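> here you go, sequence then predicted model.
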Amino acid sequence: MQTRDTFILQLRGETIGSVSSTSSMEESFQNETLRPILKLQNDLFIASFTSYIKRNKVDFQSKTLEAKLLVIDNAVQKDIKFSNTMKGFIIGLFTSNEYLKYSENSSNINKRMMSMLIERLKSQIQLFD
């Protein structure tokens, strides 16, 4: 398993954001694990959301900015199948130790993960038109 973990860490790259001795476990996990994975998987998130729009026949281009943002919120927060797929894209790049940390506090980490994903999609909303 160590070989996989080493490969995953090299693939993801450096920590994004600061981590100090005063950082909470969740904040450290966010900056050391979640941010690098979200950055690495960005193209996959974009492709998945584009597919989601097409599959669900959402006329995204004709919507107002507010309505587009709401579509993103609803897709990630309320569409369980889509949300679970997005979580899988992220969790699949955890090391064994990171998964153990995640499993101890999955509820709070899931909230952070999905919130960060929503903000990432919203910040690139122009790609979906």
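Received it, and whenever you're ready, just let me know what you need.

> could you use CA atoms for every contact and neighbour count after this?
Will do.

> what strand or helix carries the residue lying closest to Met114 once chain neighbours are set aside?
In this structure, Met114 finds its nearest non-sequential neighbour in Val76, 6.9 Å apart by CA to CA, 6 or more residues apart in numbering. Using DSSP states H and E, Val76 maps to helix 65-78.

> may I see the buried residues of whichever helix or strand comes after that helix?
Once helix 65-78 ends, the next helix or strand along the chain (criterion: DSSP H and E) is helix 80-91. For helix 80-91, the neighbour count (16 or more other CA atoms under 10 Å) marks Phe82, Ser83, Met86, Lys87, Phe89, Ile90, Ile91 as buried.

> cool, stretch 50-70 as well?
For stretch 50-70, a neighbour-count test (16+ other CA under 10 Å) marks Thr50, Ile53, Phe60, Lys68, Leu69 as buried.

> so how far is it from its chain's centroid?
Counting by CA atoms, centre = their mean, to the nearest Å, stretch 50-70 is centred 19 Å from the centre of its parent chain.

> pull up the distance across it, start to finish.
Terminal residues of stretch 50-70 lie 15 Å apart, using CA to CA, to the nearest Å.

> second structure follows, compare the two:
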Amino acid sequence: MSTRTEQLLLLRGETLGSISAQSSTEEIFQNQTLRPILKLQNDLFVHVFINYAVKQKNVFFGLSIEKKLSYIEHVIQKDIKFRNSLKGMIIGLFTLEEYDTYIKNSSNLNKRMMNLLIERLKDNVQLLTI
């Protein structure tokens, strides 16, 4: 029987991005943990964002592309409840070791996490329709 850690790492796949001897701990965490989780959860994040936009009276869907990009960034930065929900979807796929690393520097890692998620949603803006 495999452990939770083994199953999570197998599910997420390989490191995304380069890691070198000069890479910071945060950069290593980003490329080994955050990017693979965000890739794995991409479809879920798209659906969650669509659901959020629908609950916000569908304003998002009538915006121009430029305003949609701005809306995505604004919502994730300003709606703390929504942002915390998104963070939970990511943190829930951490191994125990990754969680220990995360809690040591959660503020900076949260910024990286949300910036990566914002960029991912912006890249998927065409999928954000009802």
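Alright, I've got the coordinates. Keep in mind that what you see is a predicted model, and the values were worked out from it rather than measured.

> average offset between the longest helix along the second structure and the first structure?
Counting by DSSP state H, the longest helix found in the second structure is helix 106-123. Here the mean offset of helix 106-123 of the second structure against the first structure after fitting is 0.3 Å, by mean CA distance after the TM-score superposition for the first structure.

> angle of the helix holding Val76 of the first structure against helix 106-123?
Between helix 65-78 of the first structure and helix 106-123, the angle comes out at 150 degrees (axes from the mean of the first three to the mean of the last three CA atoms, to 10 degrees).

> list the residues that contact the residue most central in space within the second structure.
The centre of the second structure sits closest to Leu117, judged by CA atoms, centre = their mean, with a distance of 3.8 Å. Residues in contact with Leu117 of the second structure (CA atoms under 8 Å, 6 or more residues apart in numbering) are Leu38.

> if you set the cut-off to 10 Å instead, what comes out?
Residues near Leu117 of the second structure by CA atoms under 10 Å, 6 or more residues apart in numbering: 34-35, 38-39, 42, 45, 72-73, 76, 86-87, 90, 111, 123.

> in a markdown table: the residues you listed, plus distance to Gly13 of the second structure.
Listed next are the contacts of Leu117 of the second structure as a markdown table, based on distance: CA to CA, whole Å:
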| residue | distance to Gly13 of the second structure |
| --- | --- |
| Leu34 | 12 |
| Arg35 | 10 |
| Leu38 | 11 |
| Lys39 | 10 |
| Asn42 | 14 |
| Phe45 | 18 |
| Ile72 | 27 |
| Glu73 | 27 |
| Ile76 | 26 |
| Leu86 | 21 |
| Lys87 | 20 |
| Ile90 | 15 |
| Lys111 | 23 |
| Asp123 | 21 |
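
> now which of those residues would you call buried?
Leu34, Arg35, Leu38, Lys39, Asn42, Phe45, Ile72, Glu73, Ile76, Leu86, Ile90.

> buried residues in stretch 16-32 of the second structure?
Leu16, Ile19, Glu26, Glu27, Ile28, Phe29, Gln30, Asn31, Gln32.

> many thanks, we can stop here.
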